Structures are given as C-alpha cells and as structure tokens.
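Enquirer: here is my input, please return the structure:
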Amino acid sequence: MLKQRFISGIVLFVIAFLAVWFDEPLPWLTIGVTWWGVMALREFNHVVAQVKAQPFIVIGTVATVLFIASPHVEDSLPPLLTGFAVISLLYLLKPGDRTQAFIRWGWTLAGVIYIGWLLSFIVALRGLDGGREWVLFALAVTVASDTFAYLIGRATGKHKMAPSISPGKSWEGAVAGAIAAIAIAMILKPVLDLPSSYIALGLLGLAASAIGQAGDLIESLFKRNMAVKDSGNSIPGHGGFMDRMDSVVFAAILVYYYVVLFAQ
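Expert: Got it, this is the predicted structure:
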C-alpha cells in the first residue's frame, strides 16, 4: 500500500506540474482540473445515491464544468450561480416521482459547490500575476504536509486528533505536516522567486497545512456520514478523486486570497 501510494503520488505530482507550468496551446490546468472535478462529482453522486438520494447528474455535471472554467470569463460567477439555481429548481417540476425532489436538489447543489466552485479557485489562482508559481507553491506545500502527516502519524501517532471522524489522524502527524509545510514554503521562495518574505511564506505554509488538514477532516466526515471508507478506488494507494482533492482545494483557496490581498 505504501509503495502504491508513493508511486501514484509521484505520477500525479508530475502530471500536475506539467499542467500548471504549460498553458499553451491549451489551458492544460483548466482541462485537468475540469476532468478531475467531473470524476470527483461522479464519485460524490455514487456515494450519495447509495444512502440518500440520487442527485441530478446531468445538471450537476454541466454546472461543475462551468464553475471550474468560470475564472476564464470575467464576472461570470453571479449569472452562472443564478442560472444553475433557477434551472435546477425548474427541473423539479418535470413529470415523475417528486417525493425526494428537494433532497435530490439539495445534494446536487452540495456537489456542485463543494467540487465545482471550490476547484475553480485553482484555475483562478493560476490566472493571477505569477499564478503559475503560486499554484505550484500550494501544491508542493499540501503534498509535503499530507506526506509527512501520514508517515509520522502512522509511525508515532498516539494522540488522536479527531477519533470520531478519522481515527487514523494524530496530533503528532499534524505537527509533522505543519513543520514540513513551513520548510517547503521557505525553500520555494528563492526557487520560485515568490514576492513575499520568508516569514510571510512560512506563516502561509503553516496556515495552508492547517486548513488543508481541516479539509481532509471534512472529507472524512462526509465519508463517515455516508458510511464509506473511501469515495472510490481509482488511484492506487490513495482512494478516489475526492480523497485527493480535499486538502489541495482548501490550501489553494487560502493561497488565492493571500495573493489577492497581500501579494499583488
């Protein structure tokens, strides 16, 4: 399992690096994130359908794709959100069994917001000045945090962080992940020529590790509520697409707002 996890992680990071670095002749990062979002939404719908109610697959998938791509069109979010809300509500009136109509609508909305809207921040971050470097920063800090939290937590973790949500996560692992994130953040300053001080980047790395691990707990809470261990098994050693997006998405959102507010 550990060998599979390592190999899969390396392959994913290399693909992500290439997609972030090159944006011609096509916006490869947007294409990759969109594909990832569609696959993650598919897992989300499958899990929810087993224990709750089947979300609206077509409407949810189209909305997810549009949300992820929305940063390419200025001021597209308000009309997109309005259109999705109106169309999905009108869809409730179609002939057929309507006993779970609003439950299905609610889960459709949840999937689009959690996956489509949040993933769009990775695309939005790439579109900022110096966005290529900042996306790589967010990815590297998250990978370092997740990797060391997993390894150290597995080897020495005795004090459980949230046993009712994720019994495998420990405070020892969380601290190790935070230290790794700070170290990588400061190493990347000269490597990526980031326009922030070492102290600021160290604090950003710490915050990204913390919010990334919180995002991982949110994903664990979702799976526990759905009574599943993993959202899927598409990625050897890692589970499904949803399992690998939680911490990255939350860290990318944090980095996005840091860049917008303090680094531009």
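Enquirer: drop to CA atoms for contacts and neighbour counts, all remaining ones
Expert: OK.
Enquirer: just how off-centre is the longest helix seen in the chain within its chain?
Expert: Criterion DSSP state H: the longest helix present in the chain is helix 198-226. On the basis of CA atoms, centre = their mean, to the nearest Å, helix 198-226 sits 10 Å off its chain's mean C-alpha point.
Enquirer: please give the structure of this sequence too, so both can be compared:
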Amino acid sequence: MARWITGIILAIAAVFLLLYAPPTYLKILVCALSLIGAWEFFSITIPERLSVKIIGLILVGFGLSIVIYCQEAKALLFFIYVVMFLSFCIQFPGPVATPEKMRQTAFFVLGLFYCCFLFGILALMTDLPQYKYFLFLTLACTHGADTGAYVVGKNFGKNKLAPLLSPGKTREGGYGSVLGSILGAILVTVLFQVTVNWWLVLGIGAALGVIGLLGDLAESLLKRGFGVKDSGKLIPGHGGILDRFDSLLFTSPFVYFVAPYFQF
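Expert: All right, here's what the predicted structure looks like:
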C-alpha cells in the first residue's frame, strides 16, 4: 500500500513541476537528485571509503553545474573524460595498484558517469524546443513500460527473462513493457496535440520500452552484485533515488539524442 500511495504522490508532484516549474528550477531539482543518487551509488560500490564518496559528490555537483552553465552535453562529456583520465594518472607515482584499488577506481569512474552524465542529460532536456513534450513523453513511456510489464507479467508471465538478476521478470512482461511504452507515447502526443511523424513516435515508444527494461535490469545487476536489496530508503515503498530512476536514467538520453529528428 505504501508503494502505491508514494507512487501516486510522486506522479502528481512530477506533473505539477513539469507543467509549472521554470526550467532552471527543474535543473536544480535534478542536480539535487543526482547528488543523492551518487551517494547511494558510492555507498553500494565503495562503502568503506568515505573520503572517496565525498570527492565523488563534489565532482558530480561540479559536473552538473557545468550542465546548467554550458547547456551542452559535450561539456559534460569532456568533464567526465578529464576526471576519468586523472583518476588513473594520480595512481602512477604511488606503489603498484592492487586489484582492490583498481576496482574502487573503476567504480568511482562508473559512478561519475552514471550519476553525472545520465542525470545531466535529464537536466539538459529542459533546453530542448518543446521540452515539456519530450519530458512528458519520456516519463509516460517509462511509467507505461513499468505498468505494462507488471500487468502483463502478473497475468500472463510464464517464461523467466533474467532469473539470476530479477526472478520476477518474465518475457511476457517484457512484451507488456514495450506495449505500455507505446501507449504512453501515443497518449502524450495526442494530449499535446503536436504534429509529428507517427511512425517516429511509435518507434520511440517501442525503443523506450526495451531501454527502460534494460535500465531496470542494469540496476538489478548492480544491487545483486553487491548483495543489497535497495539502493536506499529515501522513498517509502520504492527504496532510493536510483531505484526510482533506474529506467528513466537510460530512457532520457535516448529521447534527448533523437529529439532533433522531430519536426513540429
């Protein structure tokens, strides 16, 4: 019950913010969420290194400030490239790196990409023409995919999709994910009354259904690999920020990069 109540509250809040909040406020909100997500990520992958987690948070915050200032994905990619390069260079003068130290370095770099680039792209979507349409399209497809996967999987699911990663997911649920995402894309396009190529809308809906499912599995892979159930406890019934945004972090970059192909 807590999961459903929290989900409804979050959905209403998301719709209100997307309709009425200025783009700058949305970017600030995404930055705050990314910092929480970064803390969750580093707490899972590098729990014993408090100093590394703090440095990671600072770098994520700095990287996302670049997003707000430069308003371009290339600047964010260059920042991540520099940090990744320096993360390995600073180890050259010291003793030979141990496997554990290299593991920590690898997850540190992955965490920066995961929480800085993926959240950063979500923030950059507010700079797109017709950004409200694209944000609602992304959210509707992602939520529609989750709902479709749950409904179809619960009623018709028989064949496991990835039993080692997520025992509850089925292939039938995967088909429901694609169907739910397509319906979400159609609904948003009709409500916004935009004139677009419907084949493009249907194709993006289908693609987001698959990408969202893979994003969910990627989060499951991370948590199962480290033996944790949830990334955090911030959201009652849902876990942490990464648990709630697992699919959205993978669907939003796809929409961001295909948005220029829309002709309104």
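Enquirer: any idea how far the helix or strand that the longest helix of the first structure is followed by is from the middle of the chain?
Expert: Later in the chain than helix 198-226 of the first structure, the nearest helix or strand by DSSP states H and E is helix 246-262. Here the centre of helix 246-262 of the first structure is set off from its chain's centre by 11 Å, with CA atoms, centre = their mean.
Enquirer: so which elements touch helix 246-262 of the first structure?
Expert: Here helix 246-262 of the first structure touches helix 118-126, helix 131-156, helix 198-226, going by 3 or more CA pairs under 8 Å, 6 or more residues apart in numbering; DSSP states H and E.
Enquirer: rerun at 6 Å
Expert: Packing partners of helix 246-262 of the first structure (3 or more CA pairs under 6 Å, 6 or more residues apart in numbering; DSSP states H and E): helix 118-126, helix 198-226.
Enquirer: returning to what we had before: the longest helix of the first structure vs the second structure, average offset?
Expert: Following superposition, helix 198-226 of the first structure is found to deviate from the second structure by 1.0 Å on average (mean CA distance after the TM-score superposition for the first structure).
Enquirer: wasn't Pro95 of the first structure part of a strand?
Expert: No: Pro95 of the first structure sits outside any strand when classified using DSSP: H, G, I helix; E, B strand; the rest coil, being coil.
Enquirer: looks to me like Leu161 of the second structure is in a helix.
Expert: No: using three-state DSSP, the assignment for Leu161 of the second structure is strand, not a helix.
Enquirer: quick one on the thing from earlier: what stretch of the second structure does the longest helix of the first structure fall on?
Expert: The alignment of helix 198-226 of the first structure onto the second structure (TM-score structural alignment) spans residues 198-226.
Enquirer: sort out which residues of the matching stretch are buried, please.
Expert: For stretch 198-226 of the second structure, the neighbour count (16 or more other CA atoms under 10 Å) marks 201-202, 204-220, 222-223 as buried.
Enquirer: equivalent analysis for stretch 80-97 of the second structure, please.
Expert: 80, 83-84.
Enquirer: re the thing from before, so what does the longest helix of the first structure touch, helix or strand wise?
Expert: Checked by 3+ CA pairs under 6 Å, 6+ apart, helix 198-226 of the first structure has helix 171-192, helix 246-262 packed alongside it.
Enquirer: so can I have TSV of these showing distance to Trp134 of the first structure?
Expert: As requested, those are arranged in TSV below (distance: least, CA to CA, whole Å):
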stretch	distance to Trp134 of the first structure
helix 171-192	8
helix 246-262	7
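Enquirer: can you say which of these is nearest to His72 of the first structure?
Expert: Among these, helix 246-262 comes nearest to His72 of the first structure, with 15.2 Å by CA to CA.
Enquirer: which residues are in contact with the closest one?
Expert: Here helix 246-262 of the first structure makes contact (CA atoms under 6 Å, 6 or more residues apart in numbering) with 121-122, 125, 138, 142, 208, 212, 215-216.
Enquirer: mean per-residue distance, that helix to the second structure?
Expert: Looks like 1.5 Å for helix 246-262 of the first structure (mean CA distance after the TM-score superposition for the first structure).
Enquirer: run the angle between that helix and helix 131-156 for me.
Expert: 140 degrees (axes from the mean of the first three to the mean of the last three CA atoms, to 10 degrees).
Enquirer: got the buried residues for helix 246-262 of the first structure?
Expert: 246-256, 259.
Enquirer: how far away is Phe16 of the second structure from Leu122 of the second structure?
Expert: Phe16 of the second structure sits 17 Å away from Leu122 of the second structure, going by CA to CA, to the nearest Å.
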